[in-house]
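Participant: With the input below, show me the fold.
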Amino acid sequence: MNAASDARFWDRTSRRYAKSAIGDPAGYERTLERTRALLRPDSRVLELGCGTGTTALRLAADAGSYLATDISAGMIAIANEKLAASPVPALAFRIATAEALAQEAARFDIVMGFNYLHLVRDLPGTLRSIHGLLAAQGLFISKTPCVGDMNPLIRLLLPAMRAIGAAPYASAFREAELKQHMEAAGFEILAVEDHATKGTENRPCIVARKR
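Facilitator: Model prediction:
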């Protein structure tokens, strides 16, 4: 299993994913509101793991430029279909990873990763790439499940589900571990917030600044 197999998983499930409902709509709206408050009309924004573009289409009008990326060509194809139906001048979608983008010259004022970090295979390396993608004092906004703090049955089921192709790769770090990795990558954590309005998942919204 590798990044290419991850991309194939999301390609296979992209149409079904696009039809799925948001699990906690009120919590999602709270995260959008919190994020929007950090955007400026001239902000250069990068979203990693954008999926089918739902969040990008909601936020891009509040930024100067907004590049939304995903590892899956299937997800990006659906995102571009949505964009064609409801154009947002500041928004562009692209197949890319944080590691690939870090090799380019572009730098961003804000990088976002929603439901993203638990899906990457090299968390410390990805966080270092994100740090490198940010301009001085840039912000990283993350909201992702901390599987290690959730029901132990989930941690037991994930490997079996991956083995039969029913789940993607997902790591099982705890919130404390995630914060440690972020600080080790060169971030100052400014805020850790719980936006959930239902359920018991630990999915902290973290705002961090590049040191």
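Participant: C-alpha only now, for contacts and for neighbours.
Facilitator: Fine.
Participant: got the residue ranges for the strands in the protein?
Facilitator: Secondary structure of the chain by DSSP state E: the strands cover 44-48, 65-70, 91-95, 108-114, 134-143, 187-193, 205-210.
Participant: could those be laid out in a markdown table, adding mean neighbour count and distance to L57?
Facilitator: Listed next are the strands of the chain as a markdown table, based on neighbours: other C-alpha atoms under 10 Å; distance: least, C-alpha to C-alpha, whole Å:
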| stretch | mean neighbour count | distance to L57 |
| --- | --- | --- |
| strand 44-48 | 26 | 11 |
| strand 65-70 | 24 | 9 |
| strand 91-95 | 20 | 8 |
| strand 108-114 | 23 | 14 |
| strand 134-143 | 21 | 17 |
| strand 187-193 | 16 | 23 |
| strand 205-210 | 22 | 20 |
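Participant: what sits against the residue lying farthest from the centre of the chain?
Facilitator: Ranked by distance from the centre of the chain (C-alpha atoms, centre = their mean), the top residue is I164, with 24.8 Å. Contacts here follow C-alpha atoms under 8 Å, 6 or more residues apart in numbering; on that basis I164 touches nothing.
Participant: how much space is there between it and E99?
Facilitator: Relative to E99, I164 is positioned 28 Å away (C-alpha to C-alpha, to the nearest Å).
Participant: With N115 instead?
Facilitator: 17 Å.
Participant: Check P168 too.
Facilitator: In terms of C-alpha to C-alpha, P168 sits 19 Å off from E99.
Participant: between the two, who's got more neighbours?
Facilitator: It is P168, of P168 and E99, that has more neighbours when counted by other C-alpha atoms under 10 Å, with 19 against 16.
Participant: To compare with the earlier structure, here is another sequence to fold:
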Amino acid sequence: MLIHPARFWNFMARGYARRPVKDTKSYQHKLDITASYLQPTDTVFEFGCGSGTTSLIHAPRVSHIDAIDFSSEMIAIANEKASAKEIQNVKFSVSTLQDWPQPQNGSRYDAVLGMSILHLLPDLDDALAQVHRLMKPGAYFFSSTVCLGDMSALIHLALAPFGALGLLPKVLPLKADGTQKTMRLYSSSQGNLFN
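Facilitator: Below you'll find the model as predicted:
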């Protein structure tokens, strides 16, 4: 691969952080749904947190958030934002989901967030297994992601060569129905609630 995904996102981070959210109505809807399940005593984990916006918005609603991204530049931006807003209950760390240490039973999370990230992971089943190990029984998993498989075939065909050449990160061509089915099947087989 010519461009390692972490290097790609390190390069893109400052520009990405400066861009406003394109669909503010949808983003606010996702925030509202997630917030309706969060409790002041909750500990939360977010993977693929990017520049930290979502974690920082939810921080006043919960006890603590551990938020990770494999891009060191994204985490630097997230820490700058937390410092500017004087938010101290979010810990941002450079890590992949696979490398994050598995918590002991008493320190698992009440909620896990994987927002706009599942389509960028190398293996959805492995990611869901990792998420399950992080969750307390009855915890919630919140996710929204791009379902490239539901979009025009031309979009997928246009992006695929750039991913294959290593010029862009590879994107899983997820479909909404298949992704929801995978989560439901995984949820029932693991005995945890995925939302």
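Participant: TM-score for these two?
Facilitator: Once the chains are laid over each other, their TM-score by TM-score structural alignment, normalised by the length of the second structure reads 0.90; 189 aligned residues with a C-alpha RMSD of 2.0 Å.
Participant: Just give me the residue right at the centre of the second structure.
Facilitator: Taking C-alpha atoms, centre = their mean, the second structure has its central residue at G114, 2.8 Å away.
Participant: how much space between the residue in the first structure that it lines up against and A85 of the first structure?
Facilitator: When the first structure is aligned by TM-score structural alignment, G114 of the second structure is paired with G113. Distance of G113 of the first structure to A85 of the first structure, computed by C-alpha to C-alpha: 24 Å.
Participant: same question, M150 of the first structure
Facilitator: 38 Å.
Participant: what do you get for D42 of the first structure?
Facilitator: 25 Å.
Participant: what does A60 of the first structure give?
Facilitator: 15 Å.
Participant: excluding its backbone neighbours, what's nearest F47 of the second structure?
Facilitator: Counting by C-alpha to C-alpha, 6 or more residues apart in numbering, F47 of the second structure lies nearest to I68, which is 5.0 Å off, once chain neighbours are set aside.
Participant: how many other residues sit next to K30 of the second structure?
Facilitator: Count around K30 of the second structure with other C-alpha under 10 Å applied: 16.
Participant: brain fart, Q180 of the first structure
Facilitator: 14.
Participant: biggest helix in the first structure, by residue count?
Facilitator: helix 3-19 (DSSP state H).
Participant: Can you give me the buried ones in it?
Facilitator: Using 16 or more other C-alpha atoms under 10 Å as the test for burial, helix 3-19 of the first structure gives 6-11, 13-14.
Participant: Just flag the most distant two among those residues.
Facilitator: D6 and S14 (12.0 Å; C-alpha to C-alpha).
Participant: where does R34 of the first structure sit relative to R16 of the first structure, distance-wise?
Facilitator: Counting by C-alpha to C-alpha, the gap from R34 of the first structure to R16 of the first structure is 28 Å.
Participant: should've said A191 of the first structure
Facilitator: Taking C-alpha to C-alpha, one finds A191 of the first structure at 34 Å from R16 of the first structure.
Participant: Of A60 and A85 of the first structure, which one has the most company?
Facilitator: Ranked by neighbour count (other C-alpha under 10 Å), A60 of the first structure and A85 place A60 first, with 25 against 9.
Participant: Would you confirm that that one contacts A90?
Facilitator: Yes - if you go by C-alpha atoms under 8 Å, A60 of the first structure and A90 touch, sitting 6.2 Å apart.
Participant: any common contacting residues for these two?
Facilitator: Joint contacts of A60 of the first structure and A90 (C-alpha under 8 Å, 6+ apart) are Y66.
Participant: wait, the residue nearest to F47 of the second structure sits on V94?
Facilitator: Yes - between I68 of the second structure and V94 there is a contact under C-alpha under 8 Å: 5.6 Å.
Participant: which neighbours do the two share?
Facilitator: Shared contacts of I68 of the second structure and V94, counting by C-alpha under 8 Å, 6+ apart, come down to I75.
Participant: The match of G114 of the second structure: what's it in contact with?
Facilitator: Here G113 of the first structure is in contact with 47-50, 140-144 (C-alpha under 8 Å, 6+ apart).
Participant: so how far is R15 of the first structure from it?
Facilitator: 21 Å.
Participant: Need the nearest residue in space to A7 of the first structure, chain neighbours excluded.
Facilitator: A7 of the first structure's closest residue in space is S72 (C-alpha to C-alpha, 6+ apart), at 4.8 Å.
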